[in-house]
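K.L.:
next input, structure requested:
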Amino acid sequence: MTTDKSILSRFYIIATALVIVFIALGYKLFDIQIVEGQKYKDLAQETVYRNFSIEPNRGNLYDTNMNLLATSVPKYDIRFDAITVSESNFQKHASALASELSKLLGHTKNYHLQKLKRAREVKNRYLLIAKQLDYSEYVAIREFPLFNLGPYKGGFIAEQSTVREHPLGKIGERTVGFGNVGLEGAFDDYLRGKEGQRLKQKIAKGQWKPISDVNEVEPEDGYDVISTIDVNIQDVAHHALLRQLEHFEADHGSVVVMETKTGEIKAISNLGRIKGSDKYYEKLNYAVYEPHEPGSTFKLMSMAAALEDKVIDTSTVFNTENGVAQFYDRKVYDSKRGGYGKISAAEAFQVSSNTAFSKMIYDNYKDNPERFVNRLYNMGLNKKIGLKIKGEGQPTIPHPDDSNWYGTTLPWMSFGYGVTLTSLQTLTFYNAIANNGLKVKPKFIKQVRDKHSLIESYSEPIIEGSICSKETALKLRSMMESVVEKGTGSNIRHDNFKMAGKTGTCQTEYWIESGRYVSSFVGYFPADEPKYSCIVVIHKPNPKIGYYGSTVAAPVFEKIAQKIYIDTPIKDEISEKVIQEADLANSAYENYYEVSQKYKTVMPDLTGYPAMDAVSILENLGLKVTLVGDGEIVKQSIKSGAKISNNQHVNLISS
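P.N.:
As a prediction, the model looks like this:
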């Protein structure tokens, strides 16, 4: 039986519970609004407004003569906020806007008008109008009817991004690089600049709209980098290598040209074959990253070690016997059947005798092979150069303490088997000999600039000491000159222009299949006063066509030396009138960069030009090119002599 007392007790319990609940709710409200009010306000603000990073304009990358290698071009995506526009403004300007969009972007006026109306109906606040417009197109579109009222009244949204473009096209593409690769990666700290910030508002479907045209924090553009690359030499090296790769149906190859005294890399071309085709492109930076057995070009290192240790002299005689020498269970062969008889060390270098070199090193170091290896180490051959460009390959020089050291390791090392070096590491050694023993570190950068002010200068060569005595270097220089004068490189000899170097022919992947070779030539020119050193390495040429370094690689070296030192430039001989009327296909192709720089407003006649050359010329003039075919140019959409402007489009048709 329920009494008044029990009812009252229940009332007190319920009342107490309600009081506790109200107190708890009050405390929570107080905590949310007062104690943590700012936190929740910030959180709410964050879900509606957010700062976004704005990428700065990346600095320009130039060659040594201030020709553009890479530049950042602003691109714009245009969108439309159909909600922020008033009904009166939309009705008044939508038709005119559609008409202008039709002229700029194609499609019919009705297509664009219906697109705008649909966006209005579904309340689209982020309608894509156009992507990747250039600056001039952006300037034009923001002045179109309705859009010219701005972001609030006109619903105009412009989002800027930057695109990296290479005016030289595919030439030197791998050297210029992208991201963290090549010159772009090596000097990213200078080029990249500092990010800015822009406030955006969250709208429908997780999209963000800029709420102001003014950046809260302006980005700081990157510095400009002036590299050591010379586009004229780069172009010569690229085409000389390409033609030889095509002729010998090789897998890939590389060329590096370095200024002897300064170590400045003037050209570096790396071309690899597209699988299943006969086309080549800048596939990988082989010259920097790919260690390989150098073959007979390593004989210079062996000779340098033997001369420095004074175990031989250039007149020391070796018996090549019948062209075969046996060490343990293996035989060494000379390329000449029957051998060379008794020849001096200098003659052995000249004719590239494997038997003579294997005897030279084995006979003098077999009791203490570590002495030979330590000499190579002292010359720095076991160490990386330490390039700014990422991905340098690790050289390999076997040591007697290695588990795989065998009795034949020493004689085989003498002619470049069992050791590995990258092309650039080999060139650095040869360049030191051209410098009378003084080693200069290769470099790719000359200056860092901010607009017109100098930030950093790298004009001084980086001297890394001597690899050998001047006496030894002079003997080696004499031997290298004789290689071209009357030895294995005599096929590139010129009566009025002396070159020096060494041929190399080395079997590769012999553990997989016989008949695969690496053909090389490395040296410098002119021989009496070295100005440039150069290495050419071509991997896996078709042996049915040719595989010796003298026939595969040396002609590329010759072509580069000839183009740099013998051919006469045409730039100063041609007037503007002649340029407007002349057929540039009759001009030396290595000068078209100079011509294009001088005559930037005139369309050249490219009939007969190789497709890649033609594209490079026009891109250097600032034109946008569409190419059909890959042979010689047979037709161009803009007539020669016609006035041209930056970003103008031209169609090329080739055979």
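K.L.:
rest of the way, CA atoms for contacts and neighbours
P.N.:
Noted.
K.L.:
return the set of buried residues in stretch 533-547.
P.N.:
Of all the residues in stretch 533-547, those buried under the rule 16 or more other Cα atoms under 10 Å are 533-542, 546-547.
K.L.:
now the residues you listed in CSV, with distance to residue 488 and secondary structure?
P.N.:
Listed next are these as CSV, based on distance: Cα to Cα, whole Å; DSSP: H, G, I helix; E, B strand; the rest coil:
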residue, distance to residue 488, secondary structure
533, 18, strand
534, 17, strand
535, 16, strand
536, 15, strand
537, 16, strand
538, 17, strand
539, 19, strand
540, 20, coil
541, 18, coil
542, 20, coil
546, 15, coil
547, 13, coil
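K.L.:
one more to line up against the first:
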Amino acid sequence: MRKSPSRIKFRNLPSSGFKKQQKASVRALEEIASTKDQSANTKSRLFVVWGVLVAAGLGLAVNLYHLQIVSGPKLTQKARNQQMVNLRPFMPRRPVIDRTNNVLALDRPVYTVYAHPKLFNKSGSDIANELAPILDKDAADLEKIFESKKSGILLSSALPEELADRISSKHLDGLELIQKYSRLYPQQDLVADVVGYVNLDRRGQAGVEYSQEKLLERSGQTVRMSRAGNGALMPDHAPEGFLHFDDLRLQLTIDSRLQRSARLALLQQMKKFGAKRGAVIVMDAWDGSLLALVSQPTYNPNEYSKADISLFKNWTVADLYEPGSTFKPLNVAIALENNIIKPDDTFNDSGSIQVADRIIRNAENKRYGRINIAQVLQHSSNIGMVQIIQRLQPSAYYNWLERLGLGQGIETDLPFEVASQLKSQEEFTASPIEAATTSFGQGFSLTPLQLVQMHGALANGGKLVTPHVVRGLIDTKGHMHYLPNLPAPRQIFSGATTQKVVEMMETVVSQGTGKASQIPGYRIAGKTGTAQVASRAGGYLSNAKITSFVGILPVESPRYVVLALVDEPKGENAFGSTVAAPIVKAVMEALIPIEQIPPSTPISSTPASP
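P.N.:
This is a model prediction of the structure:
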């Protein structure tokens, strides 16, 4: 027989037990339902998280694309700019030398010295005692300075390198030395009139330091160097040879030996006659080279801040004056060139002459009677000169003055040059008094340098050359790398005319007012001048005069022009013949051995006494 299916049998439970069982079942069902809800929430959260991650990834991808592709080149350049720096290395100015290679100006390293007492490894007293002799200061004063401040005490702003090395060798803590460059002028005031100086910004302010700035500044190219993370330069990445600079020097035509002799001779005469100022110019008339240019008073360019600023302009190129009788030889040349006189012509000097409504007289009211052209120069006759120029039409005379350069400036490499002054042609030709006063060097004005240029035309066969002090840029081996482009000489007079005038000027030295410039064995031409000083208010100062003498050496082969001027000398015996002529003699005596000028005639020797 088949068994019947089994049946679930329920035990008879108490009602309380059944309820407990029922509650448990309900809790189980609730837990199952809760688990299902949590699972659903977890899925939702996972979906949100994955959504965020995917969105972030997409954002990063977009940003990466923008940085790498869109902005990549710009950001790369910006990074390189931060890693690199443009550097223009310091280039010292070129030195200045004279024609015999004596150094006149150069850049040298100097040091600014600071003290930081809080870092001293010794007592302030010990440090002061070690530094005092090096800094040329009192040790006690230094010690007080160290006690007054803990850091940043300036001890020296321009300590020479050799003294800085002495400080460094002592290995003292608390001292800071910062290198810089300073312009040094070893000759001090000897050539300040020509060289000038540079200021704290290393810019030329006077002389060739100013006018030749482009030749003195070395050109240095800007280089790019890498920087480390802390900003320090990385020398390993510097271009090869970027600190190299040339060895060129600016050479001048000035001769320091002659410059020194000229200044000494000028100072002696200025002191003797209590003069206001003076000047000496020596020019090689063959090419316009200035061998000496002295202006007194002067200044020390190493201490330019202590000088009177008026001294920074060389008055031989920056100030005008009336040349007086030193212009007479040029008027004689004009007259000879126009054939209105002959060398043997004579004139009657009665001591005075009337021109229009004026009476013109000689200096000290002297009269010389019948005199020839050479004697007009010997005695510096105003009357004779007026009569010579009266033979020339005023308009023609005026044109010749313009040909000489009056009313114009001269081309020179010295700064602050001013143009000479000449009245207009209408005013000049309106009255005969204008030509008359011009005949003896008054009524117009020029610079001393321009007068030297004009006398150079008498010495070189009639050419106006350009006075200059720059010879060129030369290297340490003597090779010339640059020559100034000077204007071509301009022919004014014929060689025959100038030789006649120079020979007439020789008689001024041998027989006339220039005897004080005589040098045994040498033929010297010259002309004295004692001119009135023009007043700014018009007319002339009654108690002031400027004395001068211009000399040409040697007469048989004229080449060198020497001009000496002394402004406002004191005393009754102050004339061009007594004040200026001895200066020219002293300068020529120095010039002769320097230029090896042979004697014109054999020098007689006196036998030694037994």
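K.L.:
could you quantify their similarity as a TM-score?
P.N.:
Here the TM-score for the pair of chains, by TM-score structural alignment, normalised by the length of the second structure, is 0.71; 505 aligned residues with a Cα RMSD of 4.5 Å.
K.L.:
so stretch 46-56 of the second structure corresponds to what in the first structure?
P.N.:
When the first structure is aligned by TM-score structural alignment, stretch 46-56 of the second structure has no counterpart there.
K.L.:
likewise for stretch 20-29 of the second structure?
P.N.:
Going by TM-score structural alignment, stretch 20-29 of the second structure sits over no part of the first structure.
K.L.:
picking up where we left off before, what's the closest of the buried residues of stretch 533-547 of the first structure to residue 232 of the first structure?
P.N.:
Using Cα to Cα, residue 534 comes nearest to residue 232 of the first structure of these, at 15.2 Å.
K.L.:
any idea how far that closest one is from residue 247 of the first structure?
P.N.:
Going from residue 534 of the first structure to residue 247 of the first structure by Cα to Cα, to the nearest Å gives 21 Å.
K.L.:
ok, and what's touching stretch 538-557 of the first structure?
P.N.:
Applying Cα atoms under 8 Å, 6 or more residues apart in numbering, the external contacts of stretch 538-557 of the first structure come out as 237, 240-241, 244-245, 248-254, 488-489, 491-492, 503-505, 508, 515-522, 534-537.
K.L.:
alignment lookup: residue 443 of the second structure to the first structure.
P.N.:
That one, residue 443 of the second structure, aligns with residue 418 by TM-score structural alignment.
K.L.:
which parts of the stretch 51-200 of the second structure are strands?
P.N.:
84-87, 96-97, 103-115, 153-160, 175-184 (DSSP state E, counting those that start in this stretch).
K.L.:
nearest to residue 235 of the second structure, out of the ones you listed?
P.N.:
Checked against Cα to Cα, the stretch from those lying closest is strand 84-87, at 11.9 Å.
K.L.:
how about the strands in the stretch 351-500 of the second structure?
P.N.:
Under DSSP E, counting those that start in this stretch, the stretch 351-500 of the second structure gives strands at 352-355, 358-361, 369-372, 463-464, 470-474, 480-482, 490-491.
K.L.:
for the stretch 501-610 of the second structure, same thing?
P.N.:
Using DSSP E, counting those that start in this stretch, strands in the stretch 501-610 of the second structure cover 525-534, 540-553, 560-567.
K.L.:
so what secondary structure elements neighbour the longest one?
P.N.:
It stands for strand 540-553 of the second structure. strand 525-534, strand 560-567, helix 581-595 (3 or more Cα pairs under 8 Å, 6 or more residues apart in numbering; DSSP states H and E).
K.L.:
what range in the first structure matches stretch 329-349 of the second structure?
P.N.:
So stretch 329-349 of the second structure is aligned with residues 300-320, judged by TM-score structural alignment.
K.L.:
my guess is residue 176 of the first structure meets residue 69, correct?
P.N.:
Yes: between residue 176 of the first structure and residue 69 there is a contact at 6.9 Å, judged by Cα atoms under 8 Å.
K.L.:
between the two, which one's more packed in?
P.N.:
Taking neighbours as other Cα atoms under 10 Å, residue 176 of the first structure and residue 69 compare with residue 69 leading, 27 against 24.
K.L.:
counterpart of the more buried one in the second structure?
P.N.:
With TM-score structural alignment defining the correspondence, residue 69 of the first structure maps onto residue 104 in the second structure.
K.L.:
who are the contact partners of its match?
P.N.:
Applying Cα under 8 Å, 6+ apart, we find residue 104 of the second structure in contact with 95-98, 185-187, 191, 195.
K.L.:
buried only: go through those residues for me.
P.N.:
Members of the contacts of residue 104 of the second structure classed as buried by 16+ other Cα under 10 Å are 95-98, 185, 187, 191, 195.
K.L.:
turn these into JSON lines, including distance to residue 42 of the second structure.
P.N.:
Formatted as JSON lines, those follow (distance: Cα to Cα, whole Å):
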{"residue": "95", "distance to residue 42 of the second structure": "87"}
{"residue": "96", "distance to residue 42 of the second structure": "90"}
{"residue": "97", "distance to residue 42 of the second structure": "94"}
{"residue": "98", "distance to residue 42 of the second structure": "97"}
{"residue": "185", "distance to residue 42 of the second structure": "91"}
{"residue": "187", "distance to residue 42 of the second structure": "96"}
{"residue": "191", "distance to residue 42 of the second structure": "98"}
{"residue": "195", "distance to residue 42 of the second structure": "93"}
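K.L.:
and the residues you listed, which two are furthest apart?
P.N.:
95 and 191, at 14.0 Å, using Cα to Cα across these.
K.L.:
the nearest residue to residue 121 of the second structure once chain neighbours are set aside and residue 130 of the second structure: what is the separation?
P.N.:
Among residues not flanking residue 121 of the second structure along the chain, residue 173 sits closest, at 5.6 Å (Cα to Cα, 6 or more residues apart in numbering). Remark: distance between residue 173 of the second structure and residue 130 of the second structure (Cα to Cα) = 13 Å.
K.L.:
for residue 456 of the second structure, grab the count of nearby residues.
P.N.:
Neighbours of residue 456 of the second structure under the rule other Cα under 10 Å: 29.
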